[in-house]
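Asker: here's a sequence, model it:
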Amino acid sequence: MATTLATEGFRAAPTLDERVYEAALLFGEGRNPSNFSRQNTLMEALTTDDFPKLLGAAFEKEAMTAQKDAVKEYELFALPKNLSDFRPKKLVDLFGNEYFEDVKEGEEYKGGKLAETDVEIRTGKTGKFFNLTWELQLSRDFSDLADFPKVLGNAAVNTENKKVYEVLVGKAGLNTSFFGSVDNKPLTSENLIAAIQALSVKENHRKELVDISTLVLVVGPGLAIQANSILNAEKIVRKVTDGGATTETTESNPFRGQIQLQVSREFVNQNGAATKNTSWALLPGKNTSNPAVVKTGLIGHEAVDIRVKRDQGERVGGGAVAVNEGSIQDDTIHFRGRHVTGAAKGFTEAAYGSKGAA
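Answerer: Okay, the predicted model is just below:
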């Protein structure tokens, strides 16, 4: 078998990247229970020093790919901001409409200053242990191990989603600490117009009109069809009540192409109120001058980090024990996933929330 392993791609390939790829290829072939020959080769390879390391590197790449592909339910409205460390920081005001001042001939330019805002942001460490048993490996059932990188990659993005939506909602429903007052109007085209009109005259922290050039409508899955219908209809019917008379007019849809839709499961998952399925929110886009949410990370640690616990001990007669043999205490292989992320309230003057029911 040693001669066979010497000719395997994970040892014969000339570069590290190719050896990592070949290790993943062997794992994929060995997972197939009908391919008995390749499964035996995989079982032998797992007992070596080099193959588990190469396979681990392949898993890390797969986890990062899964993290990249997972649905980020905040991308339309949360401003991404990676920090250099874990200390809280004030957000520097780079969002305003600055003006140059007139300069006379021979006159020095007047100095400007980028002021700190009252918005405090920070990031934090998250993670969890995941365990796989030695018995599972001996049974030649590698399905759980194969799914493991995707589980960790998805867990990283799920945590990002959770952190962001915890800023918006909580056990009592939409957070008044974020939205200020929470409305109770259902999601209709008329109520959406009224919400936009109310936002359009508000001022931001610089005493300027808020920037609502891009707006994001946030709803749970239960309102997805209704929201799509409102935003994408060619025409809408508006009702105007004057005294006791109500007039209906049909007009071109003002929302079409102007408002982005974010359907979020986490918006509902983190909402503990009975109105969680009827709640909706309007938030400024992340590229406006007043993003309402800031999503944080740590520079150089953007991807999920995977490690394995080396507590397998040593042979009585000397010699190392492979990690895949499991812990000396319970024969379990302990994997740890870590991800650095966080979220904070930004400039909320242009945010509107409604629980959708009286």
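
Asker: can we go C-alpha only for contacts and neighbour counts from here?
Answerer: Fine.

Asker: wait, is residue 261 part of a helix?
Answerer: No. Read with DSSP: H, G, I helix; E, B strand; the rest coil, residue 261 is strand and lies in no helix.

Asker: quick check: it touching residue 214?
Answerer: No. In terms of CA atoms under 8 Å, residue 261 does not count as a neighbour of residue 214; the distance is 11.1 Å.

Asker: which residues touch residue 157?
Answerer: Residue 157 is in contact with 67, 70, 71, 72, counting by CA atoms under 8 Å, 6 or more residues apart in numbering.

Asker: now the helix or strand encompassing it: buried residues?
Answerer: Per DSSP states H and E, residue 157 falls inside helix 143-168. Neighbour counts over helix 143-168 (16 or more other CA atoms under 10 Å) mark 145-146, 148-168 as buried.

Asker: the stretch 51-200 of the chain: helices as residue ranges?
Answerer: 134-138, 143-168, 176-179, 189-200 (DSSP state H, counting those that start in this stretch).

Asker: so can I have TSV of the ones you listed showing distance to residue 287?
Answerer: Shown next, in TSV, are the helices of the stretch 51-200 of the chain (distance: least, CA to CA, whole Å):
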stretch	distance to residue 287
helix 134-138	48
helix 143-168	17
helix 176-179	19
helix 189-200	17
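
Asker: compare with the first, here's sequence two:
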Amino acid sequence: MNAPAFLTRDLTFKSSSLDEKQRTVEATATAFGSVDRGAFIERLDPTATTAEAFIGLPVLDSHRQDSLSAVLGTVTAARADNGCILVTIKFTSDSRANPVIADIREGMITGVSIGYQVEKWADSRDPDTGRSIRTITQFKPREVSFVSVPADPDARIRAMPTENQPNSPEPPKTPTPDLAQRNQQIRSIAGTLNLTTEWTDSQIDSTSTLDEIRAAAITEAEKRTTPPIRTQSVQILADHTDPHTRAERMSDAMMTRIDPTHKPEDSARDFIGMSIPEMARDCLRNANVSTTALSQATIVSRALHSTSDFPLIMGNTVGRTLRQSYDSVPSALKKLARQTTVKDFRAKHRIILSEAPDLEKLNEHGEYKHGTMSESAESFKIDTFGRMIGITRQALINDDLGALNDLPRRLGIAAADFEAEFFIKLLEMNGGKGPKMGDGNPVFHEGHRNLAQTKGKPSIETLSVLRQALRHQVSLSGKRLNLSPRHLIIPAELETLAQKLLAEITPNRIDDVNPFSDLGMVVEGRFNNPDRWYLATSHSQMDGLEYAYLEGEPGPQTETKAGFEIDGIKIKVRLDFGACFGDWRGWQMNEGK
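Answerer: As a prediction, the model looks like this:
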């Protein structure tokens, strides 16, 4: 699982534990409470970390990691107390921390926040509210920061004992560690500030106190020109602010509700189980729009017409569903065709070259002769086809997944059917002879030697005639191509006959061997003529049926917009598509009957 790399929690404190002479203050680092992360409620298990893990952590200004001037001090001691972890913060000795100390004294700064890295967690659901619960079972604290806005009222700077509070716990005292503990803390301080091994060893060998070593570490770090690089924090910020990445993850999570067999990416698990209104609320929060006291209807309406990525998420989900259904029912003829791309909608002239010239023996002078290649041209163009559908606001508020499933699914099937019909219409042009080629004749023509003179249903005899015609086809320069048949293309009415004809059998005599058992059968139920059938070679041997999409947009494409004509989302489906015959030599046709 890919855990969030760096998270923060805001706490509150009081200034009464401030010791300005010693430049220390005591705070509650964590009370193991809950935080609403939008997509889920995050809870910290009391055993998720230890007090010792906080010792030596840097104390920063508002989680700033871009400058050493943001380092205000360090955590010198930590202990567990009544289900909380208390830390003692010692400020740096220079003047940079003085304004913070003064604001703490006046009660202006009351917020503390910890930054931590999640290592293990477990997901569940609240039985009363239905909200997703993520319990952090192991995390590693990385830093402590003073912040302006606290979030957790149960965590605060510890108050010093007063006469009215005789039983208040005493502030923790900085322990005097033994040699092993002292060395470990020195290494922790050096690692946090990215100091060298030589500096660390020199401090271990010195007789300085830990407070003196911390001050020396901060001074040494200020001399360095390159601050510590924290790439994890930068990655998380980019991940949360990129609307396309967020939309992909939320759409991936929604697909698990539409299709129970769908396996989401680990990065989408934060959003699994969220309803459509819950996603709308999360999108508004991510766009810094308050959703307090708003009804579900208002939340969905605002998410549709705000700058949030909610319409993008809905469109992404529709696009996924449409593409799945489109890919599930490909045209039978499309499997035989070669896919290409074009850059625009102008007619394209496709140049067909003959085979390369024959090699010749060199004469006694070693002279090479020039060869020539014949060529012809075919042209075609793509066009744009499309439809628009609407998903109503009521369907989104009702969390109606059928609106996000049935309509796109049907449109995907319709797009696949459109392509299949396109191929059928192409083959059945000019009374079933196909489109006209560059020489002015249709694809299937006596002059092309690909129109069977002996008409009849598929049989050993009729197949043999067409196979021989394929073998004897000639190139532009007049040479035989010796093409091999690979596909038998038939209407649904001839399917049973063809199955029997192509079935592999174990013959008792040589005369009983089936010579066409290696042919692939392609059945197309959309053919209008129940008798006409075809024999074709593969497009790897000879160019034949081809289809093209606009470059960079293969298959149906979707665009989403919050609509005014309908109170909801408008989704436009567009298909830039075209098909043609690149060459007639690889196909043979029999009119049947």
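
Asker: nearest to residue 251 of the first structure, of the helices of the stretch 51-200 of the first structure?
Answerer: When those are ranked by distance to residue 251 of the first structure, counting by CA to CA, first place goes to helix 189-200 at 11.6 Å.

Asker: read off where the closest one ends up in the second structure.
Answerer: Under TM-score structural alignment, the match for helix 189-200 of the first structure in the second structure covers residues 460-471.

Asker: how far is the matching stretch from where the chain is centred?
Answerer: Averaging C-alpha positions (CA atoms, centre = their mean, to the nearest Å) puts stretch 460-471 of the second structure 50 Å from its chain's average.

Asker: buried sites along that stretch?
Answerer: Quick answer for stretch 460-471 of the second structure (16+ other CA under 10 Å): 462, 463, 465, 466, 467, 469, 470.

Asker: check stretch 293-313 of the first structure too.
Answerer: Neighbour counts over stretch 293-313 of the first structure (16+ other CA under 10 Å) mark 293-298, 303-306, 308, 310-313 as buried.

Asker: can you tell me which of these are in strands?
Answerer: 293, 294, 295, 296, 297, 298, 305, 306, 308 (DSSP state E).

Asker: could the residues you listed be laid out in JSON lines, adding distance to residue 2 of the first structure?
Answerer: JSON lines is the format used below for these (distance: CA to CA, whole Å):
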{"residue": "293", "distance to residue 2 of the first structure": "56"}
{"residue": "294", "distance to residue 2 of the first structure": "54"}
{"residue": "295", "distance to residue 2 of the first structure": "50"}
{"residue": "296", "distance to residue 2 of the first structure": "48"}
{"residue": "297", "distance to residue 2 of the first structure": "45"}
{"residue": "298", "distance to residue 2 of the first structure": "44"}
{"residue": "305", "distance to residue 2 of the first structure": "32"}
{"residue": "306", "distance to residue 2 of the first structure": "29"}
{"residue": "308", "distance to residue 2 of the first structure": "26"}
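
Asker: out of those, who's nearest residue 50 of the first structure?
Answerer: Nearest to residue 50 of the first structure among those, with distances taken as CA to CA, is residue 308, at 14.7 Å.

Asker: so the residue nearest to that closest one when sequence neighbours are not counted is in which element?
Answerer: Nearest in space to residue 308 of the first structure, with sequence neighbours left out and distances taken as CA to CA, 6 or more residues apart in numbering, is residue 335 at 4.4 Å. Applying DSSP H and E as the criterion places residue 335 of the first structure in strand 332-345.

Asker: between that strand and helix 143-168, how many degrees?
Answerer: Angle, strand 332-345 of the first structure to helix 143-168, by axes from the mean of the first three to the mean of the last three CA atoms, to 10 degrees: 20 degrees.

Asker: average offset between strand 332-345 of the first structure and the second structure?
Answerer: For strand 332-345 of the first structure, the mean distance to aligned residues of the second structure following superposition is 1.9 Å (mean CA distance after the TM-score superposition for the first structure).

Asker: and that strand, what does it pack against?
Answerer: Applying 3 or more CA pairs under 8 Å, 6 or more residues apart in numbering; DSSP states H and E, one finds that strand 332-345 of the first structure makes contact with strand 116-121, strand 124-133, helix 143-168, strand 293-298, strand 305-308.

Asker: could I get the buried residue list for it?
Answerer: Result for strand 332-345 of the first structure [16+ other CA under 10 Å]: buried residues 332-335, 337-345.

Asker: report the angle between it and strand 124-133.
Answerer: Using the same axes, to 10 degrees, strand 332-345 of the first structure lies at 160 degrees relative to strand 124-133.

Asker: the strand or helix carrying residue 218 of the second structure aligns to what range in the first structure?
Answerer: Element membership for residue 218 of the second structure (DSSP H and E) is helix 210-223. Counting by TM-score structural alignment, helix 210-223 of the second structure falls onto no part of the first structure.

Asker: what residues of that helix count as buried?
Answerer: Under 16+ other CA under 10 Å, the buried positions of helix 210-223 of the second structure are 210, 213, 214, 215, 217, 218, 221, 222.

Asker: of these, closest to residue 145 of the second structure?
Answerer: residue 218 (16.2 Å).

Asker: roughly how far does the closest one sit from residue 348 of the second structure?
Answerer: Distance of residue 218 of the second structure to residue 348 of the second structure, computed by CA to CA, to the nearest Å: 69 Å.

Asker: from what I can see residue 25 of the second structure touches residue 89, true?
Answerer: Yes. With contact defined as CA under 8 Å, residue 25 of the second structure reaches residue 89; the gap is 5.3 Å.
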